[in-house]
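In: sequence and predicted structure are below.
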Amino acid sequence: MHCYDVLGLTIQAGLPVPGLEALSSPFCENQVQVDEGNVPASLEQAEKVRPLYEVSGDQVLVEVPGIGRLLITEGKRIVFERAPTGPDAPIFAHLLGTGLATIHHQRGNVVLHGGSLCRAGHAYLICGRSGAGKSTTLAHLLANGGETLGDDVTVVGDAPEFMIPAGPRVTKLADDVLVGLPDFQTMKTEMRCSKGKRVLPTEHLFAATPYPLSGVIVLEQRGVTQVSLERVPVSEAIALLWAHSFRKRFIARAKLPGLLIKWTALAHAVPVWRIARPAAHDTVAEVVAKAEDAIAKIADERRRRGSVG
C-alpha cells in the first residue's frame, strides 16, 4: 500500500501514483482510498446526467474520452478504470485534479479554480476560467519572487484562517508563454495535457508549509480596450467564488447550502479583486502589473487592519 499527502488529504493507493512523494508511514489519517477497478457506465437515480459525467448524491461518475473513467464516492474513495488503449499519465492527472477536487466537494469544502502565490507568509489566489491566463500570470508573478502551493486546483480551509494546503507540484503552460519565462524553459516537460500545454514540475518553487489566504484575484476576458483593476463588493464576490469553484458542476445539490455559508464567510473576510482584460491582443505585462498592484493593496489593507486591532 502507498500513502501520499496532497491537497490536505492523505491518499492510500494500491499502486504508485506518479508525481507524488510517498509518505514513510503506512498509516493514513483523513484518508482517501484510491483503487484501480471496474467503473460502471452509469449511476442509478442520478440527479445530473450529462454526456461526460453523472452526479447521484455522494457519487460522481466522470468519463475522460480516450483516457478512462473515475468513480468518486462519499468523499472517501476513488476507483479509476483506464481506457483500453489510453496512456497512463493523464488518468493520474485527472485523479489528482478532478478526482480529489470532487472528494473535497463531497466533504463540503471550498475548492477554487486557480493557483496560489505565497509571499511573506500569506497566500494570494489567481483565479479564472480556462484560457483566462491564470497559469501564465502566476508564472510571471513567481518569476518576480515568491513561492506557490499549486496551480489550477486550490482547496481553501475553513474560517478564520482559510489555510491553503499544497497541491500537485506541477504547472501547465503553453509553448508561446514560455518565451517570456526563461526559468520555466529549462524545466523538463513531464507530458502534455489535453489542451497541448506542457506539464512542468515546480517542486523548487513550492512553499514548505500551508499559508493563510489573504486575497483572491479573478482574471476575466471582457469586451474592454485596456486592462483594468477593481475591488469587488462582497455580494458580487460571493457569486464569483461560486462561479470559479473547480468542477462546480460536480457539486451535489445537498452540499450547496453549506458551501454557500463558506463562500459567504470567505467573501466577507478576504478581499476579492478583478482584473478585466481585452481578449483581442497580448496583455500579459499589463495583467501582471495589475496583479502586483492588487497584491500590494491587499497586503496594505491587511497591515492596516492589524494596526487597528
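Out: Everything's here; your move.
In: drop to CA atoms for contacts and neighbour counts, all remaining ones
Out: Will do.
In: which outside residues touch stretch 65-81?
Out: Applying C-alpha atoms under 8 Å, 6 or more residues apart in numbering, the contact partners of stretch 65-81 are 31-40, 58-63, 82-83, 85-88, 90-91, 95, 99, 102-107.
In: mind running it again at 6 Å?
Out: Here stretch 65-81 makes contact (C-alpha atoms under 6 Å, 6 or more residues apart in numbering) with 32-39, 58-63, 82-83, 86, 91, 103, 106-107.
In: take those and keep only those in strands.
Out: Counting by DSSP state E, the contacts of stretch 65-81 place 32-36, 59-63, 82 in strands.
In: buried subset of those?
Out: 32-34, 59-63, 82 (16 or more other C-alpha atoms under 10 Å).
In: nearest to residue 306, of the residues you listed?
Out: Distances from residue 306 to these, taken as C-alpha to C-alpha, are shortest for residue 32 (38.1 Å).
In: next up, a structure to set beside the first:
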Amino acid sequence: MRHYHFSGLTVASALDLSELASVPAPPGGADASVLLGEVPDIPDSDPAQSYVQFTDAGLLLTVPDVARFLVSGGRTITVQPIGRADPAAVRLYLLGSAFGALYHQRGLLPLHAGSVEIDGMAIGFVGESGAGKTTMSAWMAARGYRLVSDDVCVTRPRPGRPPLAFPAYPRAKLCLDALAALGPAFGEEAVAAAELLPEMDKADLRVPLSAARDGLPLVAIYALEVAPDGTAPRLEPVPPAEALRVLLANTYRGHFVRGAAEQARRFAVCGEAARHVAVRRLVRPKSFDLLPAVAELVERDVARLGATATVDA
C-alpha cells in the first residue's frame, strides 16, 4: 500500500496515484483506503451509461469501460477496473466521483469549485460548465497565488467560523484555448509538459499547489456569470438566502447524498458556510484580455474583507 495526502485525508492505496503527493505511512493508520477487489454489478443497468446505486454495503458507481467502485462508510473505496481500462481514466473517476461519495459519507462538504490561496485564506470560483472556474483559478495561480483545487474543493465545517478548505493536487485541466492564452504566464517549459486529454478537449497543466495541508479558512466564493463581450467586469453581493442556494447548487455530486437525515445534514452544513463565507456574483465577459481586470476585482475584494476574513485556521 502506498500512502498519499489528498484534500485533508491521508489515503492508503493499492493503486499508484501519481497525481498525489506521497507521504509516509501514519502511525495511527490512514483516514481512507483504496483497495482493488471485486465490486458487484448494478442490476439491470445500461452498459453504456454510468450508474449509481445505494446498497447496505455503500454507494456503487459503475463507469462503462472504466471501472466499478464501491464506497463504504466514508473510509474505503474498492475499485474493480473493467477489462483493459486506461489507468489514467480509472484514477480520474476515483479521484473525482468516488472520492466525492466518500467525502459526503464523512460529513464533509465538497464544492464543485476551482480555488486558490490568498494571504493564508482560500477563495473559490463556482459556476456552470464553461463559466471559467478552472480558467480563473489557473489565472490567479499565474499571478503568484497557490492553487487549492482545480475542480473539487473539499471543505470541513467549523461551527461559528468559515469552513476549512484543503489542497487537492497540483493540476489544472484547462481548455485548449485557455491554455494558449494563459500558457505564457506559466512559461514554455510548463506548457510543453502539459498532458493533452483528447477525450476532454483539454490539457492537464501542472500548477503550484498550496502547502497548507491542515486547511485554509474559505472566506469567499465567487459565482461566475458570463457576460457579452464589451461588458465591464463587476462584483455584486449575494444576500444570505441566495448564498445558501449557491452553495447547495454547487455541491459536488450532491445527488450522492441519500436519505432525509443526510440531506438535512448537507443543508445544515451549507447553511453554516453561507453565514461565514462571503458570496459574490462575479460577472465577466469571456475575453481572456480582461482576465487581469477580473483578477484585480477579486484581489481588491479579498483585501476589503481584511481582518474580518482572517480567522485562525
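Out: Happy to help now that I have it. Being a predicted model, the structure only gives us computed values, none of them experimental.
In: just to revisit the earlier point, mind putting the buried ones among the ones in strands among the contacts of stretch 65-81 of the first structure into JSON lines with distance to residue 173 of the first structure?
Out: Below are those laid out as JSON lines (distance: C-alpha to C-alpha, whole Å):
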{"residue": "32", "distance to residue 173 of the first structure": "29"}
{"residue": "33", "distance to residue 173 of the first structure": "30"}
{"residue": "34", "distance to residue 173 of the first structure": "28"}
{"residue": "59", "distance to residue 173 of the first structure": "32"}
{"residue": "60", "distance to residue 173 of the first structure": "29"}
{"residue": "61", "distance to residue 173 of the first structure": "28"}
{"residue": "62", "distance to residue 173 of the first structure": "25"}
{"residue": "63", "distance to residue 173 of the first structure": "24"}
{"residue": "82", "distance to residue 173 of the first structure": "25"}
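In: next secondary structure after the longest strand belonging to the second structure?
Out: Counting by DSSP E, the longest strand found in the second structure is strand 216-227. Per DSSP states H and E, the first helix or strand lying C-terminal to strand 216-227 of the second structure is strand 234-237.
In: gap between residue 283 of the second structure and residue 235 of the second structure?
Out: Distance, residue 283 of the second structure to residue 235 of the second structure, using C-alpha to C-alpha, to the nearest Å: 6 Å.
In: more crowded one of the two?
Out: residue 283 (21 against 17; other C-alpha atoms under 10 Å).
In: quick check: which element contains that one?
Out: strand 278-285.
In: may I ask which helix or strand encompasses residue 262 of the second structure?
Out: Using DSSP H and E, residue 262 of the second structure falls in helix 260-276.
In: how about that helix, which residues are buried there?
Out: 266-267, 269-276.
In: which other helices and strands contact it?
Out: helix 240-249 (3 or more C-alpha pairs under 6 Å, 6 or more residues apart in numbering; DSSP states H and E).
In: just tell me the aligned range of the helix it packs on in the first structure.
Out: Aligned by TM-score structural alignment, helix 240-249 of the second structure falls on residues 234-243 of the first structure.
In: where along the second structure do the helices fall?
Out: 87-93, 99-105, 133-142, 176-186, 188-193, 240-249, 260-276, 291-309 (DSSP state H).
In: could I get those as TSV with distance to residue 66 of the second structure?
Out: Below are those laid out as TSV (distance: least, C-alpha to C-alpha, whole Å):
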stretch	distance to residue 66 of the second structure
helix 87-93	6
helix 99-105	16
helix 133-142	25
helix 176-186	25
helix 188-193	25
helix 240-249	28
helix 260-276	29
helix 291-309	37
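In: the ones you listed: which one's closest to residue 12 of the second structure?
Out: Checking the helices of the second structure against residue 12 of the second structure by C-alpha to C-alpha gives helix 99-105 as the closest, at 13.1 Å.
In: and the nearest residue to residue 246 of the second structure once chain neighbours are set aside, what does it touch?
Out: Nearest residue to residue 246 of the second structure, sequence neighbours excluded (C-alpha to C-alpha, 6 or more residues apart in numbering): residue 223, at 7.6 Å. Going by C-alpha under 6 Å, 6+ apart, residue 223 of the second structure touches 125-127, 281-282.
In: can you list the buried residues in the longest strand of the second structure?
Out: 216-227.
In: average offset of it relative to the first structure?
Out: With mean C-alpha distance after the TM-score superposition for the first structure, strand 216-227 of the second structure departs from the first structure by a mean of 1.9 Å once superposed.
In: tilt between that strand and helix 291-309?
Out: Angle of strand 216-227 of the second structure versus helix 291-309, following axes from the mean of the first three to the mean of the last three C-alpha atoms, to 10 degrees, is 140 degrees.
In: residue 143 of the first structure - how many residues pack around it?
Out: 15.
In: and it, how far from residue 189 of the first structure?
Out: 18 Å.
In: also residue 272 of the first structure?
Out: 33 Å.
In: so which of these two has more stuff around it?
Out: Neighbour count, other C-alpha under 10 Å: between residue 272 of the first structure and residue 189, residue 272 has more, with 27 against 15.
In: and that one, how close does it get to residue 294 of the first structure?
Out: When residue 272 of the first structure is compared with residue 294 of the first structure (using C-alpha to C-alpha), they lie 9 Å apart.
In: and for residue 306 of the first structure?
Out: 18 Å.
In: check residue 308 of the first structure too.
Out: 21 Å.
In: swap in residue 19 of the first structure?
Out: Using C-alpha to C-alpha, we find residue 19 of the first structure at a distance of 33 Å from residue 294 of the first structure.
In: higher neighbour count, those two?
Out: In terms of neighbours (other C-alpha under 10 Å), residue 294 is the more surrounded of residue 19 of the first structure and residue 294; the figures are 24 against 15.
In: and that one, what's its match in the second structure?
Out: Aligned partner of residue 294 of the first structure by TM-score structural alignment: residue 298.
In: tell me how far that match lies from residue 151 of the second structure.
Out: 19 Å.
In: and for residue 131 of the second structure?
Out: 12 Å.
In: tell me which of the two has more neighbours.
Out: Taking neighbours as other C-alpha under 10 Å, residue 131 of the second structure and residue 151 compare with residue 151 leading, 24 against 20.
In: and the contacts of stretch 165-179 of the second structure?
Out: 6-8, 20, 148-150, 154-155, 202-209, 215-216, 218.
In: switch to 7 Å and redo it
Out: 6-8, 19-20, 122, 134-135, 138, 147-150, 153-156, 201-210, 212-213, 215-218 (C-alpha atoms under 7 Å, 6 or more residues apart in numbering).
In: again, but for stretch 28-47 of the second structure
Out: Taking C-alpha under 7 Å, 6+ apart as the rule, stretch 28-47 of the second structure contacts 9-14, 51, 53, 64, 68-70, 75-80.
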